[in-house]
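K.L.:
From the sequence below, what's the structure:
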Amino acid sequence: MKRKIYKELIKWKENEDRKPLMLLGARQVGKTWIMQHFGEQEYKKVAYVNCDDEPRMKQLFDLDYDIDRILMTLQAITGVKVTPGDTLIVFDEIQEVPRGLHSLKYFCEKAPMYHVMVAGSLLGVTLGKGESFPVGKVDMLFMYPMDYEEFLYATGHEGWIDILHSKDWTLIETMMPKMVELLRQYYFVGGMPGVVSKFVKNADLQQVRTLQHEILEAYGRDISKHTSASESVRIRQVMGSLPAQLAKENKKFVYGAIRKGSRAKDFELAIQWLLDAGIIYKVNRVNEPKMPLKFYEDFDAFKLFMLDCGLLACMAEAPIDQMLVGNNVFTEFKGMFTEQYVMQQLKAIGFTPYYWSNSKSPSEIDFIIQNGKRVIPIEVKAEENVRARSLSQFVKDNAGLKGLRISMKGYVDQEWLENIPLVAIDAYFE
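P.N.:
Predicted structure coming up:
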């Protein structure tokens, strides 16, 4: 399995101003695996400890933050003598250890020669609760589910990634039927590494759904474990409403769709918990397509997406045959899976997607991103019909913009618009 974040970890290791690295991301996106794999490949030794499974870690930082004592205790627990430069120290599920996060300040200030990496499935929730955080003393990376190209690599089609990045659009178009077949599989399987690994191993579609259900159940256990009973109910209600919210023509999140008469105050904390846990993504509306987009953000209107298209398909109970046979997955479900897919790829690249809508008409732009000094309005088309009335009018109304349509069609460059295939998002923005 190959993950693109590996290159970022190499940069971190080689940076002379390196600080302890914090990996953020939802449960089961591959944080533990990448830390251990990176350590095995790039260091002589790995001192790995799971703070949730190891009771002796609970009191490690109670006495003080003496680095020598901490390293001696770590050696006793892991059996690995930590030496500067050639040992990777990994604290997994660090949020389970009192004062664990705060200890990173002392590794940064008093022992910068040691390479320290930490992660936790609910680190974002822990930080959201105001846990003592070493501001300015850590490096941070976000980890997401596998994107489409990582899926290609895992399924043995890594050569096609080179074709996509060649931007030879004629060659890409000849490969599109097979690439779209794999795109259907990606919509169904998703990018959770454990699910992808099992799919590659035995291609058992029922097992894929079983594993996806297990991940969702694990999220449910986290919710119950770390929230009150009433808060847990609200969080589950928000999460459970996502398929219906995204299946609407207008995908703006509506509180009343969760429970009749509901208002923002009833579910704001529930949404924030899911965001902090990395389980959902929030795409806010912008009032104007101007730079910086952050200045024009409208916090009252937004869309919510699941972190992974495969988990969304599982939650929606989308029939396997409709996902994998024919074009149903693109033509049915009102474009739900394709918009989810595009958002997921944009997040993995590093964009913060927004969207735009007109309060006086049904006009809507699916996503708006800021790429360097360019604001790009994006229209997503899952079907062969790629007429883009909203995008055309939007570009006319906002001089200087050039639209981007992401669809099943091949590459086209017009004066006001570029069209790129759904499979080439990462390659286009390279």
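
K.L.:
Please make it C-alpha for all contacts and neighbour counts, starting now.
P.N.:
OK.

K.L.:
Pro377 belongs to a strand, doesn't it?
P.N.:
Yes. Counting by DSSP: H, G, I helix; E, B strand; the rest coil, Pro377 is found in a strand.

K.L.:
quick one, what contacts it?
P.N.:
Going by CA atoms under 8 Å, 6 or more residues apart in numbering, Pro377 touches Pro289, Ile365, Asp366, Phe367, Ile368, Ile369, Leu391, Leu401, Lys402, Gly403, Leu404.

K.L.:
Quickly note the distance from it to Leu304.
P.N.:
Distance, Pro377 to Leu304, by CA to CA, to the nearest Å: 19 Å.

K.L.:
could you show me where the strands are in the chain, in order?
P.N.:
21-24, 45-50, 87-92, 115-119, 139-142, 280-286, 297-306, 354-357, 364-371, 374-380, 403-407, 412-413, 417-421 (DSSP state E).

K.L.:
Pull out the buried positions in the longest one.
P.N.:
Residues of strand 297-306 classed as buried under the neighbour-count rule (16 or more other CA atoms under 10 Å) are Glu297, Asp298, Ala301, Phe302, Lys303, Leu304, Phe305, Met306.

K.L.:
Now show me the structure for the sequence below, then we'll compare the two:
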Amino acid sequence: MFRRTALNYLREWAQKEDRKPLVLRGARQVGKTTLVDMFAEEFDNYIYLNLEDKTIANIFASDTSFDDLLASIFFKANVRQDSQRTLIFIDEIQNEPNAVQSLRYFYEKRNDLYVIAAGSLLESLMGRYISFPVGRVEYMALRPCTFVEFLAAIGEELLAEQVEKIAVPQSLHSYTLDLFRKYMIIGGLPEVVANYAKHRDMVRLNPLFNSLLSGYRDDVEKYASKVKEQDSIRYILNYGWSFAAHRIQFAKFTNSSFKSADISNAFRTLEKTLLLELVYPQTSASFPILPDLKKSPKLLWLDTGLVNYVAGLQEELLFTTDTNELWNGDIAEHIVSQELLGATTLFGEKRMFWVRDARNSQAEVDFLIRYKSHLLPIEVKTGSNSKLHSLHIFMEESKEEIALRLWNGPMTSDVITRSDGRPFTLYNIPLYYAGQLYEWLKQSPHNI
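P.N.:
Okay, the predicted model is just below:
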């Protein structure tokens, strides 16, 4: 089923005995409302409350008891209060502060009801104008569709299951890699994926991308009140996409005339909306995890398909004949970063990468992941092991016994000896398993 990963999490939430109201958090247009509508099919009753409708918002704004509020909600929805399973979805909850505060009473007094809340501008308002009841709600991060969800959307349910199980037959390796390439070009924004699944036409996607991008640009005034910050945000939304998976400098960003502080503040504002993430490097090959905020960050956007559209890369990626260049490029790294983040529904998860803290050193490992008490390096690169120069440098400084390389080849492994004689195993993992690395680690023969 489309959005299967997210739906599975919602099912797990619904089965909890001490269930709290769930707040869906994610960038605009990642399909929060559509997801809840799909989930609602599994309930006897579904009450949808959109607080952009003032008549609905006024139900919460009234100074009444919680029992009266609940009676009004059911009456307005023409639903009886009985023993049937009822899902209540409060959409655009940021429009009424009393609705936010009511979530604590749903938890304390009516835990038998299933309550979900979301808002299109929630992320940009949280921390400034909105504060959810501490300890009375839980959060779920909703992100673009994963590769597994993309496969399910286009009718490749059986292959999606094989990818989830890390059990794709070798005979289907090239076929699966080709589908991952399409996913890399199209991205995971739900409306775009659904359109491609229906029409199988990439050209038809361009108006959708343009509409999505226009929506983000139109929201600028809602993200920032000062004209200077609005101008900086618009500049980034116009010209920042080509720097996806690149390390950036705020000073003279893309040779603009904006001051470093203005660009930095604009990036921070956009980061709060979850449209992008600034990832600062780790300089140690071991714990603790301490990103170096003095070094330049790597820019990762919400969705690789949107990056391709704005940066004009779709045709180049679709028709390139140099597959090594394709899988060694920034876009391959970016889609891997998207898959790594999409593997979890926990809010606040950050991606990591490594640079060597030495003068004039160019050593940089694409990603680090934390697994139990281990800090493991990941390179996104094809070719021979000798080309993994930065990964080898990391492992010289690391006590870990395994390293990971995502590539276009089959699942293989190599035992490599460090300069001091210590061995480590390099696992070469097909790119289409990028979102399944934690599951793979559970099955790892090293049993870490």
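
K.L.:
Structural similarity score between the chains, please.
P.N.:
Their TM-score after superposition, calculated using TM-score structural alignment, normalised by the length of structure 1, is reported as 0.90; 419 aligned residues with a CA RMSD of 2.3 Å.

K.L.:
ok so, going back, quick one, which of the strands of structure 1 is nearest to Met179 of structure 1?
P.N.:
strand 417-421 (10.2 Å; CA to CA).

K.L.:
what's the angle between the closest one and strand 403-407?
P.N.:
Counting by axes from the mean of the first three to the mean of the last three CA atoms, to 10 degrees, strand 417-421 of structure 1 lies at 20 degrees to strand 403-407.

K.L.:
returning to what we had before: want to throw the strands of structure 1 into TSV with distance to Ala203 of structure 1?
P.N.:
Below are those laid out as TSV (distance: least, CA to CA, whole Å):
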stretch	distance to Ala203 of structure 1
strand 21-24	30
strand 45-50	31
strand 87-92	31
strand 115-119	30
strand 139-142	29
strand 280-286	27
strand 297-306	24
strand 354-357	36
strand 364-371	33
strand 374-380	29
strand 403-407	27
strand 412-413	35
strand 417-421	26
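
K.L.:
between those, which gets nearest to Asn202 of structure 1?
P.N.:
Of the strands of structure 1, nearest to Asn202 of structure 1 by CA to CA is strand 297-306, at 26.0 Å.

K.L.:
Which elements pack onto the closest one?
P.N.:
When contacts are defined as 3 or more CA pairs under 8 Å, 6 or more residues apart in numbering; DSSP states H and E, strand 297-306 of structure 1 packs onto helix 229-246, strand 280-286.

K.L.:
now the angle between helix 229-246 and that strand, please.
P.N.:
Going by the same axes, to 10 degrees, strand 297-306 of structure 1 is angled at 90 degrees with respect to helix 229-246.

K.L.:
Give me the residues contacting strand 297-306 of structure 1.
P.N.:
242, 246, 251-253, 279-287, 312, 340, 355.

K.L.:
Spatially central residue for structure 2, please.
P.N.:
Among the residues of structure 2, the one closest to the centroid is Arg143, at 4.0 Å (CA atoms, centre = their mean).

K.L.:
From Leu270 of structure 2, how far out is it?
P.N.:
Arg143 of structure 2 is 16 Å from Leu270 of structure 2, by CA to CA.

K.L.:
Turn the contacts of Pro377 of structure 1 into CSV, columns for distance to Gly350 of structure 1.
P.N.:
Shown next, in CSV, are these (distance: CA to CA, whole Å):
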residue, distance to Gly350 of structure 1
Pro289, 19
Ile365, 20
Asp366, 17
Phe367, 14
Ile368, 14
Ile369, 10
Leu391, 23
Leu401, 21
Lys402, 21
Gly403, 19
Leu404, 17
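
K.L.:
And the strands of structure 1: which comes nearest Val208 of structure 1?
P.N.:
Closest among the strands of structure 1, once you apply CA to CA, is strand 297-306, at 17.3 Å.

K.L.:
List the contacts of the aligned partner of Gly342 of structure 2 in structure 1.
P.N.:
By TM-score structural alignment, Gly342 of structure 2 lines up with Ala348 in structure 1. Shown in contact with Ala348 of structure 1 (CA under 8 Å, 6+ apart): Met143, Tyr144, Pro145, Asp147.

K.L.:
which residues does the residue nearest to the first one when sequence neighbours are not counted contact?
P.N.:
If the residues on either side of it in the chain are set aside, Met143 of structure 1 comes closest to Gly25, at 5.0 Å by CA to CA, 6 or more residues apart in numbering. Each residue near Gly25 of structure 1 by CA under 8 Å, 6+ apart is listed here: Lys31, Gly120, Ser121, Gly124, Phe142, Met143, Tyr144, Ala277, Gly278.

K.L.:
go on, Trp440 of structure 2?
P.N.:
So Trp440 of structure 2 contacts Ile166 (CA under 8 Å, 6+ apart).

K.L.:
With Lys20 of structure 2 instead?
P.N.:
Contacts of Lys20 of structure 2 by CA under 8 Å, 6+ apart are Tyr107, Asn111, Val115, Arg136, Val137, Glu138.

K.L.:
Then Lys58 of structure 1?
P.N.:
Lys58 of structure 1 neighbours (CA under 8 Å, 6+ apart): Cys51, Glu96, Val97, Pro98.

K.L.:
again, only this time at 7 Å
P.N.:
Val97, Pro98 (CA atoms under 7 Å, 6 or more residues apart in numbering).

K.L.:
That one -> structure 2?
P.N.:
So Lys58 of structure 1 corresponds to Ala57, using TM-score structural alignment.

K.L.:
Ala311 of structure 2 contacts Tyr239, correct?
P.N.:
No. In terms of CA atoms under 7 Å, Ala311 of structure 2 does not count as a neighbour of Tyr239; the distance is 8.4 Å.

K.L.:
Stretch 67-75 of structure 2 vs structure 1, average distance?
P.N.:
Once fitted to structure 1, stretch 67-75 of structure 2 is off its aligned match by 2.3 Å on average (mean CA distance after the TM-score superposition for structure 1).

K.L.:
Buried ones in that stretch, by neighbour count?
P.N.:
Buried-residue list, stretch 67-75 of structure 2, by 16+ other CA under 10 Å: Leu69, Leu70, Ile73.
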